[in-house]
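Student: here are the coordinates; sequence isn't available:
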């Protein structure tokens, strides 16, 4: 069990995917994403293994939920700056999204 204080340390924010492209250097099939988290957080990059369910065209303009306060993670030559969240069933990942369009950068809590 974690405490409420532990939960509050995880900074989950809404962002809009601006760019999605193939990531052929990744060990498992993945996309490179560029995500807008609004003026306070700004633009961040992420790698996401979501190729089973989503095409690049599906992703651009989609609002997603991501953890934005993890340290950067080097994945090959790519520097991932946030963790895009989704429900996971083996290799099948469904992104966590907002059912209504909201302001980029809103905190999830």
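Tutor: Cool, the structure landed. Because the structure is a prediction, the values reported are computed rather than measured.
Student: from here on, just use CA atoms for contacts and neighbour counts.
Tutor: Will do.
Student: could I get the full set of strands for this protein?
Tutor: With strands called from DSSP state E, the chain shows them at 12-22, 31-36, 43-48, 63-67, 73-75, 78-80, 83-84, 86-89, 92-95, 107-108.
Student: figure out which of those strands is closest to residue 57.
Tutor: Of all those, strand 12-22 sits nearest to residue 57, with 8.0 Å by CA to CA.
Student: mind putting the strands of the chain into JSON lines with mean neighbour count and distance to residue 3?
Tutor: As requested, these are exported to JSON lines (neighbours: other CA atoms under 10 Å; distance: least, CA to CA, whole Å):
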{"stretch": "strand 12-22", "mean neighbour count": "21", "distance to residue 3": "17"}
{"stretch": "strand 31-36", "mean neighbour count": "23", "distance to residue 3": "30"}
{"stretch": "strand 43-48", "mean neighbour count": "21", "distance to residue 3": "28"}
{"stretch": "strand 63-67", "mean neighbour count": "23", "distance to residue 3": "18"}
{"stretch": "strand 73-75", "mean neighbour count": "13", "distance to residue 3": "26"}
{"stretch": "strand 78-80", "mean neighbour count": "17", "distance to residue 3": "28"}
{"stretch": "strand 83-84", "mean neighbour count": "22", "distance to residue 3": "21"}
{"stretch": "strand 86-89", "mean neighbour count": "12", "distance to residue 3": "22"}
{"stretch": "strand 92-95", "mean neighbour count": "17", "distance to residue 3": "26"}
{"stretch": "strand 107-108", "mean neighbour count": "14", "distance to residue 3": "17"}
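Student: alongside the first one, take a look at this:
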């Protein structure tokens, strides 16, 4: 598989955060996050965005998600998608977003 084929095999979509709660069972501070992915429906993830964001800061934000990596349990919560982010200078995670609003479920290419 070429590097391009490997990248192309990951289905990356735009979603909107609809609900956020603290994942109290997580070893490291994390949130339980519900994301509307348009035609793909609502999916969940557990993510370590607690240093920069309060739950209310995240609701309504568009985010970039890998949606075809399978699901797994993280601290008792099913994580169905990977919400993409990057590490800030302070070592905290910053979520990736769009430059302007795009339709939910839009494919990233």
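Tutor: Alright, I've got the coordinates. Keep in mind that this is a model prediction, so the values were computed, not measured.
Student: got a TM-score for the pair?
Tutor: Once the chains are laid over each other, their TM-score by TM-score structural alignment, normalised by the length of the first structure reads 0.93; 108 aligned residues with a CA RMSD of 1.5 Å.
Student: hang on, the earlier thing: let's have the strands of the first structure in TSV, adding distance to residue 5 of the first structure.
Tutor: TSV is the format used below for these (distance: least, CA to CA, whole Å):
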stretch	distance to residue 5 of the first structure
strand 12-22	14
strand 31-36	27
strand 43-48	25
strand 63-67	16
strand 73-75	25
strand 78-80	26
strand 83-84	20
strand 86-89	23
strand 92-95	26
strand 107-108	15
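Student: what's the closest of those strands to residue 54 of the first structure?
Tutor: Nearest of those (CA to CA): strand 92-95, 8.7 Å.
Student: how far apart are that closest one and its match in the second structure?
Tutor: For strand 92-95 of the first structure, the mean deviation from the second structure after alignment is 0.8 Å (mean CA distance after the TM-score superposition for the first structure).
Student: and the closest residue to residue 67 of the second structure other than its chain neighbours, how many neighbours does it have?
Tutor: In this structure, residue 67 of the second structure finds its nearest non-sequential neighbour in residue 81, 4.8 Å apart by CA to CA, 6 or more residues apart in numbering. By other CA atoms under 10 Å, 24 other residues sit near residue 81 of the second structure.
Student: so how far is stretch 38-52 of the first structure off the chain centroid?
Tutor: How far stretch 38-52 of the first structure lies from its chain's middle: 4 Å, per CA atoms, centre = their mean, to the nearest Å.
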